[in-house]
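Student: Generate coordinates for the sequence data below:
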Amino acid sequence: MTPPPRVLSTAAADAMMARLAVRHGALMFHQSGGCCDGSAPMCYPAGEFRVGGQDVLLGHVGDGAAIPVWIGAAQFDYWRHTQVTIDIVPGRGAGFSLEGPEGMRFIVRSRVFTDAEADALAAAGEPRRGDSG
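Tutor: The predicted structure is shown next:
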């Protein structure tokens, strides 16, 4: 079995990402797993948030799957058994995420991998960690 993607995005989130990319250029996501808005996916211009050895690349989202999604290693350890979907809802978070001024906020929805999916992910190995420095 081919391993399932660890991260997906909804059509609504993809549309917001496309609008933000027109304004800000290439994008990236990071989810730290901290309290409050640290548990929400934060969207930044690519390279504005520096990932390190304690960050895990979940995958890529957006039209053409070009936007990397990173997560803190501690949060990944907690969520490794779930598939994450980035979505967008009305509202405003308290953070530096690019969608805030649009009156919207990115959120994550998740589901637990099936046993077969978990086995396929284990056979494929874990996602790579970020570069330290």
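Student: C-alpha only now, for contacts and for neighbours.
Tutor: Noted.
Student: what sits against the closest residue to Ser32 other than its chain neighbours?
Tutor: Leaving aside its chain neighbours, Ser32 sits nearest to Gly72 (4.8 Å; criterion: CA to CA, 6 or more residues apart in numbering). Going by CA atoms under 8 Å, 6 or more residues apart in numbering, Gly72 touches 30-33, 54-56.
Student: please redo it, this time with the cut-off set to 10 Å
Tutor: Going by CA atoms under 10 Å, 6 or more residues apart in numbering, Gly72 touches 30-34, 51-57, 129-130.
Student: and for comparison, fold this next one:
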Amino acid sequence: MVDRVIATEAALQLIAELHREHGALMFHQSGGCCDNSAANCYLPTDLTIGPQDVLLGHVGGMPFYIGKLQYDYWKHTQLILDVIDGHGGTFSLEGSTGKAFHTRSRLFTDEEWASVRDQVERDLA
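Tutor: Predicted coordinates:
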């Protein structure tokens, strides 16, 4: 099965830096409220994950979640966690580094979609 979320080398490096500094991390793809639509990096105790969230996979060994409603919209895409220069979200741990996590996406191919479709349906049930 194809990964539903992956990370660029730059993102993996920033994750490793934040992990060394803070310990365990987690990501949540924001639905666009306070920090627009951004992947925010948190300590596991900073955000409550519940039945309204979907675990897409892991990046740099850290869990990556997305809200079900947003996932229903993006279910046909692979999310690609990247890093850009600038300030991250006000709630995200990388905010003071001068870098920001940034989510890119690409549509799954027909073959890839066939391999993830059943999991997507289970996640959204």
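Student: what do we get in structure 2 for the residue nearest to Ser32 of structure 1?
Tutor: Correspondence of Gly72 of structure 1 to structure 2, assessed by TM-score structural alignment: Gly67.
Student: Next, find the distance separating that match from Thr48 of structure 2.
Tutor: The spacing between Gly67 of structure 2 and Thr48 of structure 2, counted by CA to CA, to the nearest Å, is 12 Å.
Student: Give the burial count for Arg111 of structure 1, as a bare number.
Tutor: Residues near Arg111 of structure 1, counting by other CA atoms under 10 Å, number 11.
Student: that's a helix at Arg117 of structure 2, yeah?
Tutor: Yes: according to DSSP: H, G, I helix; E, B strand; the rest coil, Arg117 of structure 2 belongs to a helix.
Student: didn't it look like it was pressed against Asp72?
Tutor: No: between Arg117 of structure 2 and Asp72 there is no contact under CA atoms under 10 Å: 11.8 Å.
Student: okay, and the common contacts of those two?
Tutor: Asp123.
Student: At the geometric centre of structure 1, which residue sits there?
Tutor: Nearest to the geometric centre of structure 1 sits Val69, at 3.7 Å (CA atoms, centre = their mean).
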